[in-house]
Every structure is written in C-alpha cells, then in structure tokens.
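1. with the sequence up front, the predicted model follows.
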Amino acid sequence: MCKVTRTKYSCRHNTISYQSRCANASGNRCEKTIETLTSHEKCPKCNPDDRHREISDLYATYGNELAKLAELARRVDCQTMVVQLEGIRRGLAEERIRALAEVQERIEGEAVARRRVEEEVVRESGW
C-alpha cells in the first residue's frame, strides 16, 4: 500500500508526494492511504522567494562543481581546460542574474494570467 501526502496551498494549488511506495511496480493501481494537509503558504511554484532561492542554489552548486573540475585539471596539468573552466566560472554570475530575471518575468506573467482567470470567474458568477 502506498502512503501519499496531499498538500493544499493558499494559492489553490495542490501537491501530491509519495511518502512510501508499495512493491507493486507493475503499473497497476494499488490501495493508497492519503493524508491531507493544508498550508497557509503559497506552493513552491508560486512562491517567488523559493523559486529564486532554488535558482541561486543551483548556480552556487554549479560554481562549486566547476571549481572542483578546475582543481582537478590543475592537478593533471591541463592548462587549456583550466582556462576554459575559469572562463565559465567568471560568466556564471552574469548568467545567474539573467536566470533570476527570467524567473521573475515568468512569475509576473503567471500572476497576471491568474488574476485574469479570477476576474473572468468573478464576472461569470455575477458578482
């Protein structure tokens, strides 16, 4: 039997996460125990702070991995690769800023679309 947690967020989105899965991996449906939680926060997709933090963390991890690769290239004395990796690392801050701006634009676009849908629902319901 699978154990599932369904979380309802204030932004009206729901997430479903499996806490454990049963051994029945054949694709057949199985019995599930579902725990429903309610959160007064926005979901990870709608929460801009979380989305920005994820992007920043991803770029930080990327930078750390590039530093490790550059150190490995130094140890094997491959100067061409060291120069390439250092060049990528230098451009990383600029790329991070560009990615964060892109995420912000996407968040704003989603907010506008969500407001438009809510306004249409209000108009159709006659409020």
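-> Sure, I can see it. Because the structure is a prediction, the values reported are computed rather than measured.
2. for the rest of this, base every contact and every neighbour count on C-alpha atoms.
-> Noted.
3. ok, which stretches of the protein are strands?
-> Secondary structure of the chain (DSSP state E): strands at 2-8, 14-20, 32-38.
4. other SSEs contacting the first one?
-> In other words, strand 2-8. When contacts are defined as 3 or more Cα pairs under 8 Å, 6 or more residues apart in numbering; DSSP states H and E, strand 2-8 packs onto strand 14-20, strand 32-38.
5. putting a second one here so we can go through both:
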Amino acid sequence: MHERPDEPSIGPAAPTQVRWVVLAVATLSSLLLYLDRFCVSFALESIRIEFGLSQWNMSWFIGVFFWSYALGQVPAGWLSDRFGIRLMLTVYILLWSVFTALIGLSTGIVTLLAYRLGCGLAQAGAYPSCGRAV
C-alpha cells in the first residue's frame, strides 16, 4: 500500500516533558513517605511521656501503622488500578496529610491509634501508586 504525502502517519506519540514532572512528584512523595516513617521514631519518647503511655501502648502505636500499611497495599493498589493513579494518588496524599495533622490533635490512646491507622492505610496506597505512575 502506498502512503500519500498529505496523510499524517500514525505512530507512537513522542514523549512529553510531563514525564519529568510525574517522576519528580513520585520521587518527592516516596521521599516524604520514608521521611514520615523515619521521623516518628524521634517523637516516640515525647509521645509516650505526653500521653502517659506504657511501652505496651507504644508498641501498639508503632504496630497499628505497620500492620495497616502492610495489609492495605493490595486493596489500595487495586483502587488505584480501578479509579486511576492520578485520582487515587491525590486522595492518598491528602488523606495521609490529614491523618498526620490529626495525630497532633489526639487526646488519648484511642484517637492516637485511630489516626495512626488512617495514616498507615493512606501511605499504603501512596507508595505503590508512585511506583505505578513512573
């Protein structure tokens, strides 16, 4: 078959500069995810003293985050596939930010654990979404 010069050829689209923005956002988000998990270890003793918590309570504070993070990754990844990376990554980052801020407003162990659980679930979706976006 002969191509006519006036017909545009259909081929793969050239990559745009948006890919670098996506890479930067995914990298920054991943860095903040790790930073959040790392920095909380410096605040553990202050949290324990302020709320009058035992070491057992503190193990719950740490554990509720990591268990919700671990168990939430598969469902959160499915949600990202179902509703789209852009939407769900935005939702995960917003929820993670809100729950992190709410931790500062906690009044006791129950609210502290609830907000940390929410933070773990939101972060569980953010990291796989960042990887998928790239």
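-> Received it, and whenever you're ready, just let me know what you need. The structure presented is a predicted model; accordingly, all values stated were derived computationally and were not measured.
6. what's the TM-score here?
-> Comparison of the two superposed chains (TM-score structural alignment, normalised by the length of the first structure) gives a TM-score of 0.35, and 67 aligned residues with a Cα RMSD of 3.4 Å.
7. turn the helices and strands packed on strand 2-8 of the first structure into a markdown table, including distance to Glu105 of the first structure.
-> Below are these laid out as a markdown table (distance: least, Cα to Cα, whole Å):
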| stretch | distance to Glu105 of the first structure |
| --- | --- |
| strand 14-20 | 23 |
| strand 32-38 | 28 |
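8. how far does the lengthiest helix in the first structure sit from the chain's center?
-> Looking across the first structure with DSSP state H, the single longest helix is helix 79-125. Taking Cα atoms, centre = their mean, to the nearest Å, one finds helix 79-125 of the first structure lying 11 Å from the centre of the chain it belongs to.
9. and the strands of the first structure, which is most packed in?
-> Mean neighbour count (mean count of other Cα atoms under 10 Å) peaks for strand 2-8 among those, with a mean of 16.
10. how far off centre is that one?
-> Per Cα atoms, centre = their mean, the centroid offset for strand 2-8 of the first structure relative to its chain is 19 Å.
11. for stretch 118-127 of the first structure, same thing?
-> On the basis of Cα atoms, centre = their mean, stretch 118-127 of the first structure sits 31 Å off its chain's mean C-alpha point.
12. mind listing what's buried in it?
-> For stretch 118-127 of the first structure, burial by neighbour count (16 or more other Cα atoms under 10 Å) applies to no residue.
13. can you check stretch 95-112 of the first structure too?
-> 96, 99-100, 103-104, 107.
14. pull the residues that contact it.
-> Around stretch 95-112 of the first structure, the neighbours that count as contacts under Cα atoms under 8 Å, 6 or more residues apart in numbering are 46, 48, 51-52, 55-56, 59.
15. show me what the strand or helix carrying Leu23 of the second structure is packed against.
-> In this structure, Leu23 of the second structure sits in helix 18-51 according to DSSP states H and E. Helices and strands touching helix 18-51 of the second structure, by 3+ Cα pairs under 8 Å, 6+ apart, are helix 55-83, helix 109-133.
16. tell me the contacts of Gly91 of the first structure?
-> Contacts of Gly91 of the first structure by Cα under 8 Å, 6+ apart: none found.
17. same check, this time on Leu58 of the first structure
-> For Leu58 of the first structure, no contacting residues are found, by Cα under 8 Å, 6+ apart.
18. for it, give its distance to Glu95 of the first structure.
-> 12 Å (Cα to Cα, to the nearest Å).
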